[in-house]
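Trainee: Need a 3D model of the following:
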Amino acid sequence: MSRHPQRQNTTASIGILAALFVTCMLGCAPYQFGNAALFPQNIRTVHVPIIRNSTFREDLGIRLTEALNKEIELRTPYKVTADPLADTVLRCEVIDETKRVLTENDADYVRALDAAVQVRASWSDRQGRLLMKNSIVPTDDLTILFSQDERFVPEAGQSIDTATQKAIEDLANRIVSQMEARW
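Mentor: Sure, this is the predicted structure:
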């Protein structure tokens, strides 16, 4: 029988804990914490050219470009760059902007309206491979269509501009969400 059984148990426990620690560290080495783990790791930079606008509201492309740049910098590990030779390019086009009446009062005054913005988006790498694909409805189209509606009530002090800005911010959020890596 050993003279120090408690010392042997402590040494064995420390050895087991050390082995578990090393195994865990080696097994978890590629794991990343935070939102960076949601996005493809081989990309560092994204170029977002000024977004083309096919509507009569001239500022929509610029406003969406600013919202996308802000959203990419805020939510992804990527750096937005002006260099067209970045790792990837996110191209978008505002293709439609509409306003429609939802409700009127008895005197035919507008009570609530809906502002809608539609955008076509495509994200590709330097070789032209698409990185953002429509996984719900696969098509041969190289772009994904995004549409966002926002309700506004003029009587409450809301305007078409505030509703459109909210739609643009929501579109930027949805487009950046599509940049996440697929499981």
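
Trainee: going forward, measure contacts between C-alpha atoms and count neighbours the same way
Mentor: Fine.

Trainee: how about the helices of the protein, start to end?
Mentor: 5-27, 60-75, 160-177 (DSSP state H).

Trainee: Report all helices and strands that the second one contacts.
Mentor: For helix 60-75, the packing partners by 3 or more C-alpha pairs under 8 Å, 6 or more residues apart in numbering; DSSP states H and E come out as strand 52-53, strand 79-81, strand 88-104, helix 160-177.

Trainee: Can you give me the buried ones in it?
Mentor: 60, 61, 63, 64, 65, 66, 67, 68, 69, 71, 72, 75 (16 or more other C-alpha atoms under 10 Å).

Trainee: Now render the residues you listed as a markdown table, adding distance to residue 130.
Mentor: Listed next are the buried residues of helix 60-75 as a markdown table, based on distance: C-alpha to C-alpha, whole Å:
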| residue | distance to residue 130 |
| --- | --- |
| 60 | 25 |
| 61 | 22 |
| 63 | 24 |
| 64 | 21 |
| 65 | 20 |
| 66 | 23 |
| 67 | 22 |
| 68 | 18 |
| 69 | 19 |
| 71 | 20 |
| 72 | 18 |
| 75 | 21 |
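
Trainee: Could you also give me the structure for this next sequence, so I can compare it with the first?
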Amino acid sequence: MDGSLLNAKSRALVAIALGVMWVTLSTGCATYRFGADALYPVGIQTIHIPVVRNETFRPELGKQLTEALVREVQRRTPYKVVSNPAADSVLSCTIVSQSKTVLTESLSDDPRALDTAVTVHANWTSRNGQPLMQNSVAAEAGDLTGFSQNARFVPEAGQSIDTANLQAIEQLAGRIVSQMESRW
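Mentor: You can find the predicted model right below:
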């Protein structure tokens, strides 16, 4: 077989392959994202989570929510949590209230079953200040997204408000990270 004929066929195959690649890239297939990455905003790779501000009388709640948020972001999202405030995005939260409600009492007026409620305001913004998290109920409610979580505890069964608050905090972290997903 002639060497020049072989080179011509090779060049033709390369030209066809480049043409197919150009058509594929120009029709939009290159921007399609697969897997869990498709759930989150484009262009964000790092997230800074400052210590959660706590406006309640239970000082441990801010630290607990910060730790729970870091765990949840690392476990469920493609983002890397960094300590640098100049990250691609910042998730800042404030615990605005914690309350305890008696649900049932014994005959001697001792609390038998109680609820604890923790309320948090969250704000997730990009490096340039663009909001990345939207309130699923009221999209134009402002910069903050509100979250509230209850947890029940029974002191007679050995449960305490501290364990109930921790349960509420962990559920809040899961809900906040779920809200970080892009809307369809």
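
Trainee: Among the helices and strands packed on helix 60-75 of the first structure, which comes closest to residue 29 of the first structure?
Mentor: Residue 29 of the first structure lies closest, by C-alpha to C-alpha, to one member of those: strand 79-81, at 24.0 Å.

Trainee: Mean distance between that closest one and the second structure after superposition?
Mentor: Following the fit onto the second structure, the mean deviation recorded for strand 79-81 of the first structure is 0.4 Å by mean C-alpha distance after the TM-score superposition for the first structure.

Trainee: For that strand, name the packing helices and strands.
Mentor: strand 45-47, helix 60-75.

Trainee: residues in contact with the first one?
Mentor: Contacts of strand 45-47 of the first structure with the rest of the structure, by C-alpha atoms under 8 Å, 6 or more residues apart in numbering, involve 78-90.

Trainee: make it 10 Å
Mentor: 69, 72-73, 77-91, 123-125 (C-alpha atoms under 10 Å, 6 or more residues apart in numbering).

Trainee: For stretch 145-164 of the first structure, what is the distance to the chain centroid?
Mentor: From the chain centre to the centre of stretch 145-164 of the first structure is a distance of 21 Å (C-alpha atoms, centre = their mean, to the nearest Å).

Trainee: which residues in the second structure does it align to?
Mentor: Using TM-score structural alignment, stretch 145-164 of the first structure corresponds to residues 146-165 of the second structure.

Trainee: residues of the matching stretch that come out buried?
Mentor: Buried positions in stretch 146-165 of the second structure, judged by neighbour count with 16+ other C-alpha under 10 Å: 146, 147, 148, 149, 150, 151, 152, 153, 154, 161, 164, 165.

Trainee: ok, the nearest residue to the fifth one once chain neighbours are set aside to residue 52 of the second structure distance?
Mentor: So that's residue 150 of the second structure. Nearest in space to residue 150 of the second structure, with sequence neighbours left out and distances taken as C-alpha to C-alpha, 6 or more residues apart in numbering, is residue 117 at 4.3 Å. Going from residue 117 of the second structure to residue 52 of the second structure by C-alpha to C-alpha, to the nearest Å gives 17 Å.

Trainee: of the two, who's got more company?
Mentor: residue 52 (22 against 18; other C-alpha atoms under 10 Å).

Trainee: The more buried one reaches residue 90, doesn't it?
Mentor: No - taking C-alpha atoms under 10 Å as the definition, residue 52 of the second structure is not a contact partner of residue 90, at 11.8 Å.

Trainee: Counterpart of residue 32 of the first structure over in the second structure?
Mentor: Under the alignment (TM-score structural alignment), residue 32 of the first structure pairs with residue 34 of the second structure.

Trainee: What residues does the closest residue to residue 111 of the second structure other than its chain neighbours make contact with?
Mentor: Spatial nearest neighbour of residue 111 of the second structure, excluding adjacent residues (C-alpha to C-alpha, 6+ apart): residue 105 at 4.5 Å. Residue 105 of the second structure makes contact with 111, 112, 113, 114 under the criterion C-alpha under 10 Å, 6+ apart.

Trainee: Tell me how many other residues crowd the last one.
Mentor: Each residue near residue 114 of the second structure was counted by other C-alpha under 10 Å, and the total is 19.

Trainee: ok, now which ones touch the closest residue to it other than its chain neighbours?
Mentor: Leaving aside its sequence neighbours, residue 114 of the second structure sits nearest to residue 102 (C-alpha to C-alpha, 6+ apart; 4.5 Å). Contacts for residue 102 of the second structure (C-alpha under 10 Å, 6+ apart) come out as 110, 111, 112, 113, 114, 115, 116, 152, 153, 154.
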